[in-house]
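A.B. asks: Only the shape, not the letters, is given here:
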């Protein structure tokens, strides 16, 4: 735009170049937002490899196509979501099933996200309150939303 001879003033050329770069950035951001929760592999964790409980391990990709592995230690914390382009999310609040109890104020890690080397980059932690009600929060960069294709659920 700047090399080609034209009758456009320099400010108009800068405006056109800015619009082109801005549009490209916005579209890349939208594609990343839509594709971020897409699960490429789903693996069920047996009780033997997950401290006596069933769990789920999901692999997603970031904008640079680097894998991020999120391990959910208790599938009870995966709930349906209303977010577009996602099927599940990590629950923000949860109530223990009848018959189970836990001491108020106790915290436990429900899910962890790691990079491909296994370094923990984020955790989803529940803090238990009275009557088995838990409130969850993130520490670090956890993947919270997941778009799981039906073929992976078999």
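C.D. replies: Happy to help now that I have it. Owing to the predicted nature of the structure, the values given are computational and were not obtained by experimental measurement. Residues are numbered from 1 along each chain as shown.

A.B. asks: contacts and neighbour counts: CA atoms only from here.
C.D. replies: Fine.

A.B. asks: Isn't residue 121 up against residue 114?
C.D. replies: Yes. Judged on Cα atoms under 8 Å, residue 121 makes contact with residue 114 at a distance of 5.3 Å.

A.B. asks: Give me the more crowded residue out of the two.
C.D. replies: residue 114 (20 against 17; other Cα atoms under 10 Å).

A.B. asks: Okay, and the more buried one sits in which element?
C.D. replies: strand 107-115 (DSSP states H and E).

A.B. asks: could you pull out the helices for this protein?
C.D. replies: Remark: helices assigned in the chain by DSSP state H are 10-35.

A.B. asks: now the strands for it?
C.D. replies: For the chain, applying DSSP state E gives strands covering 41-45, 55-61, 67-72, 78-80, 88-90, 93-95, 107-115, 120-128, 133-140, 145-146.

A.B. asks: Packing partners of the fourth one?
C.D. replies: The helices and strands touching strand 78-80, judged by 3 or more Cα pairs under 8 Å, 6 or more residues apart in numbering; DSSP states H and E, are strand 88-90.

A.B. asks: Then the third one?
C.D. replies: Here strand 67-72 touches strand 55-61, strand 107-115, going by 3+ Cα pairs under 8 Å, 6+ apart.

A.B. asks: quick one: the first one to strand 107-115, angle?
C.D. replies: Think strand 55-61. 40 degrees (axes from the mean of the first three to the mean of the last three Cα atoms, to 10 degrees).

A.B. asks: Between strand 67-72 and strand 55-61, find me the angle.
C.D. replies: 160 degrees.

A.B. asks: Check it against this one:
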């Protein structure tokens, strides 16, 4: 599990304009940017490549547009700043990860969730809930995610 912050916008405050770039374009930025909006994505992948449904955290007031324009099933929520926090992480863990992992895995085996050391992953409620559901939480050592965390290298690296 990992999260990635992505900036949307580019200088047109409250214009509801999204900018899309060709994957070949190496300069993914807009000049005169005074109103960049941060979107945080919580993503998780199984070892066989199956992706757990995304968790998307938007700036408060943005979710309605996304929900009405995106036709795939996602878990979308809002915070005042568009960042994740303990409550959001716990909500994603309970409502997205656990149901998906339980439906996809062998019920006789434990589930391993590997994550970085972000504080929201270490909330006591999440640790207790993981234990109750047969999930082992494996935290990577600090400052090693660029080398050890496969989501940073393979999924988020190109972003």
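C.D. replies: Good, I have the coordinates. Fair warning: this is a prediction, and the values are worked out from it, not measured in the lab.

A.B. asks: After superposition, what is the TM-score?
C.D. replies: The TM-score (TM-score structural alignment, normalised by the length of the first structure) is 0.25; 70 aligned residues with a Cα RMSD of 5.3 Å.

A.B. asks: before we move on, the earlier item: among the helices and strands packed on strand 67-72 of the first structure, which comes closest to residue 126 of the first structure?
C.D. replies: strand 107-115 (5.6 Å; Cα to Cα).

A.B. asks: So which elements touch the closest one?
C.D. replies: strand 67-72, strand 120-128.

A.B. asks: tell me which residues of the lengthiest helix in the second structure are tucked away?
C.D. replies: When the second structure is parsed with DSSP H, its longest helix is helix 124-132. Buried positions in helix 124-132 of the second structure, judged by neighbour count with 16 or more other Cα atoms under 10 Å: 126, 130.

A.B. asks: tell me which residues in the helix or strand following it are buried?
C.D. replies: Next along the chain after helix 124-132 of the second structure, taking DSSP H and E as the criterion, comes strand 135-139. Residues of strand 135-139 of the second structure classed as buried by neighbour count (16+ other Cα under 10 Å): 135, 137.

A.B. asks: what angle sits between strand 135-139 of the second structure and helix 124-132?
C.D. replies: 130 degrees.

A.B. asks: For the helices and strands packed on strand 67-72 of the first structure, give me CSV that also has distance to residue 137 of the first structure.
C.D. replies: Output for these, formatted as CSV (distance: least, Cα to Cα, whole Å):
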stretch, distance to residue 137 of the first structure
strand 55-61, 19
strand 107-115, 10
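
A.B. asks: Any idea which of those gets closest to residue 44 of the first structure?
C.D. replies: strand 55-61 (4.7 Å).

A.B. asks: on that earlier part again, residue 17 of the first structure is nearest to which of the helices and strands packed on strand 107-115 of the first structure?
C.D. replies: strand 67-72 (33.2 Å).

A.B. asks: Ok, which of the helices and strands packed on strand 67-72 of the first structure comes nearest residue 28 of the first structure?
C.D. replies: strand 55-61 (14.5 Å).

A.B. asks: Could you measure from residue 42 of the second structure over to residue 131 of the second structure?
C.D. replies: According to Cα to Cα, to the nearest Å, residue 42 of the second structure stands 21 Å off from residue 131 of the second structure.

A.B. asks: got it, and residue 8 of the second structure?
C.D. replies: 37 Å.

A.B. asks: now do residue 112 of the second structure
C.D. replies: 11 Å.

A.B. asks: One more: residue 53 of the second structure?
C.D. replies: 22 Å.

A.B. asks: Setting aside sequence neighbours, what's the nearest residue to residue 67 of the first structure?
C.D. replies: residue 61 (4.5 Å; Cα to Cα, 6 or more residues apart in numbering).

A.B. asks: What is the burial count for the one you found?
C.D. replies: Neighbours of residue 61 of the first structure using other Cα under 10 Å come to 18.

A.B. asks: Ok, residue 90 of the first structure next?
C.D. replies: 23.

A.B. asks: Kindly report the same for residue 138 of the first structure.
C.D. replies: Neighbours of residue 138 of the first structure (other Cα under 10 Å): 17.

A.B. asks: which ones are touching it?
C.D. replies: Taking Cα atoms under 8 Å, 6 or more residues apart in numbering as the criterion, residue 138 of the first structure is in contact with 122, 123, 124, 125.

A.B. asks: same thing but 10 Å
C.D. replies: 92, 109, 111, 112, 122, 123, 124, 125, 126, 144 (Cα atoms under 10 Å, 6 or more residues apart in numbering).
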